[in-house]
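Enquirer: following is a predicted model, sequence given first.
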Amino acid sequence: MREFELIREFFQREQADLLLEDKAQASVILGIGDDCALLQIPANQQLATSVDTLVADVHFPADAKPEDIAERALRTNLSDLAAMGAEPLWFTLALTLPKSSNYVSEEWLRGFSRGLFRAANKYEIVLVGGDTTSGPLSITIQVMGAVESHHAMRRDGASIGDFVCVTNSLGDGAAALAVMQNRLALNADHEHYLRERFYRPTPRLIESGLLKGIASAALDISDGLVADLNHICEASDLGAVIDVENLPLSPALLAVGDLQQARTWALSGGDDYELCFTVSPEKMPELAMLIAQEKINATVVGEIVAGVGVQCELEGEAYELTAQGYQHF
């Protein structure tokens, strides 16, 4: 199948079947099929955009189901929009496919397309263009969204005394990888939960919408809490202390039976795609109200302090990490 036939069959036609809200559709003046897409940014909003490449056997197992690969690729990119408090609008896809493999089969492409548009429909984001080429299997997705002018959550707003918080639980992504690599065996329910967390992480778009005006700084946790919190510290020219005892761990992670390993995965395992954010003492009552109303699941895990870098403590004593986080190079 030629490139443009492939695009029409598995992406343009599938896109036409989506039922997205009027706002997302109306913002696309011209979508797939021309040299460029023509897009209308909503009034009084700024464009937020991010791009990531996922490579087979680096960011996902090459033999994974194509539906799972596609959902993971889009959802992890949407997490970047959530980190900034942006609402998803559009995305582009560049798909590199090996020539001599089952990846170019119609069955694989149909499965990939099905997973991709299932996630796109759930999060109401429109595919507006992209590219296909041959080479080692990799997926590049650029997501674009809108955020009210001057209301984006950034990394450089933390202050001394701010609380460090995270959404939901940490360490599940690393534990899932251990399961898939046969380094960890749990019961079927826990393993299913962990695989879902790996292939279908939830971009915390609802939570980020609630945190705008409360969080002083924010980002998503992709490389591990310590490594990513360090980005907030560097941008804000401050340090942070994490209370290891307060790390939120899921029942599946606790079922590992090795608390030190579970904590290591929570601190430096990566692939969680939760939000890490800071909140001033003055704003903490607002966050506490959201937690009490069960509108957001968040835990205080530390504090912003004077200094440089991220330190970990357990019961008042320094807690030494064996790994600092995922390294891309």
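Expert: Alright, I've got the coordinates.

Enquirer: hey, let's count contacts and neighbours off CA atoms from now on
Expert: Noted.

Enquirer: check which helices and strands the helix or strand containing G302 sits against.
Expert: Here G302 sits within strand 298-305, counting by DSSP states H and E. Contact here means 3 or more Cα pairs under 8 Å, 6 or more residues apart in numbering; DSSP states H and E; on that basis strand 298-305 packs against strand 163-167, strand 239-243.

Enquirer: okay, those in TSV with distance to G115 and mean neighbour count next?
Expert: Below are those laid out as TSV (distance: least, Cα to Cα, whole Å; neighbours: other Cα atoms under 10 Å):
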stretch	distance to G115	mean neighbour count
strand 163-167	25	23
strand 239-243	37	23
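
Enquirer: second structure follows, compare the two:
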Amino acid sequence: MKEFDIIERFFNQKCHQRKDVIHGIGDDCAITRVPEGLNLAITTDTLISGVHFPIDTPPEAIAHKALAVNLSDLAAMGAEPAWYSLSLSLPEVDENWLEAFSTSLFELSRYYSIQLIGGDTVQGPLSVTITAHGFVPNESPLTRSGAKPGDMIYVSGTLGDAGVGLDIQKGKLIASEHCVQYLINRLYYPSPRLLAGTALRRIASSCIDLSDGLIRDIQHVLKASECGARIQVDKLPLSVALKESVDVEDAYSYALGAGDDYELLFTVSEENKGTLDIALANANISATCIGHITGIKQKLELRFEDQPYQSLRSGFEHFS
């Protein structure tokens, strides 16, 4: 099977269609229309076999995660998804693999009303690169740079599950049988918090998605906002599955330093707290206050029950 046969059979025919796509798959370039009053948010992520996912990861999970991590970036900017392009490198043509991959990809595409508009397919080591586009109102994008001293720090969902799932998958950890699938699914099938992102527009002062671990990612907010933070480690939200699978010290270590959660970390001023509570309740979004922003430039303090705390993990970083 040749390149264009792969594109036509597994990608073009299944593609979700949007009215703002003038020309999609099949031309040298895609042509799209940005609605008046909106700006275009663009993000790119690459997932490489053996680095971002274990070699034996199911194709359904690879497809879901590849798109979900880009959607998570859009969520962190308060953007609504519109289109994406896909660059897929394959060591060989495996029709069963491609069928499972493309089916999962388009299930998530349809759920979030995002259309595949082009890309590339090549032979090489297994990797997936997606560039996603979304719309954000002109006057209200979320950024990393707006946090102010006194702002409260929140995270959505629970933290550390994907890190435990990865160690289970690698055979480094044996967890309670009834927790295993939940934790591995949190690794394989992250849930981009797009509804939370749009709800936080005009409420949050800053926002970032948690891909490399809380400790690593909050540093980006502190650098961009030129401030510091104090995190109450004992306030970190932990799932029942995580707490049943590891001891307390390890649970907080995973929550602080393990990557792949794809939850949102955001800051909110005291005067916006009431508005936040209403917005979260109306959207049925779970979020937990875990600390506050300080005026000490780029200093991150960890506290456990008001005592200094030292984390065993510092997060993931390429080329470290």
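Expert: Looks like it came in fine. Only a predicted model underlies this, so the values are computations on that prediction, with no experimental measurement involved.

Enquirer: hang on, the earlier thing: nearest to K295 of structure 1, out of the helices and strands packed on strand 298-305 of structure 1?
Expert: Across these, K295 of structure 1 has its closest neighbour in strand 163-167 (11.4 Å, Cα to Cα).

Enquirer: superposed on structure 2, where does the closest one end up, distance-wise?
Expert: By mean Cα distance after the TM-score superposition for structure 1, the fitted strand 163-167 of structure 1 averages 0.3 Å away from its aligned residues in structure 2.

Enquirer: read off where that strand ends up in structure 2.
Expert: Aligned using TM-score structural alignment, strand 163-167 of structure 1 spans residues 152-156 in structure 2.

Enquirer: list the contacts of I69 of structure 1.
Expert: F60, F112, G115, Y199 (Cα atoms under 8 Å, 6 or more residues apart in numbering).

Enquirer: now those in a markdown table, with distance to N297 of structure 1 and secondary structure?
Expert: Shown next, in a markdown table, are these (distance: Cα to Cα, whole Å; DSSP: H, G, I helix; E, B strand; the rest coil):
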| residue | distance to N297 of structure 1 | secondary structure |
| --- | --- | --- |
| F60 | 27 | strand |
| F112 | 31 | helix |
| G115 | 27 | helix |
| Y199 | 21 | helix |
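
Enquirer: and of the residues you listed, the nearest to I296 of structure 1?
Expert: Y199 (22.2 Å).

Enquirer: what's the average distance of the strand holding G302 of structure 1 to structure 2?
Expert: Mean deviation for strand 298-305 of structure 1: 0.4 Å (mean Cα distance after the TM-score superposition for structure 1).

Enquirer: give the aligned range of that strand in structure 2.
Expert: Going by TM-score structural alignment: strand 298-305 of structure 1 matches residues 287-294.

Enquirer: hmm, who's touching the matching stretch?
Expert: Against stretch 287-294 of structure 2 from outside (Cα under 8 Å, 6+ apart): 147-157, 227-233, 235-237, 267, 280.

Enquirer: give me the element the aligned partner of A68 of structure 2 in structure 1 is part of.
Expert: Superposed on structure 1 with TM-score structural alignment, A68 of structure 2 falls opposite R75. Element membership of R75 of structure 1, judged by DSSP H and E, is helix 66-84.

Enquirer: isn't L105 of structure 2 up against L67?
Expert: Yes: look at L105 of structure 2 against L67 with Cα atoms under 8 Å: they come within range, at 7.2 Å.

Enquirer: so those two - more neighbours on which side?
Expert: More crowded of L105 of structure 2 and L67, by other Cα atoms under 10 Å: L67, with 30 against 25.

Enquirer: from S102 of structure 2, how far off is the more buried one?
Expert: 11 Å (Cα to Cα, to the nearest Å).

Enquirer: likewise for P237 of structure 2?
Expert: Taking Cα to Cα, one finds P237 of structure 2 at 34 Å from S102 of structure 2.

Enquirer: helices along structure 1, start to end?
Expert: Remark: helices assigned in structure 1 by DSSP state H are 3-7, 13-16, 22-26, 66-84, 106-122, 172-180, 188-199, 205-211, 225-236, 251-254, 259-268, 284-292.
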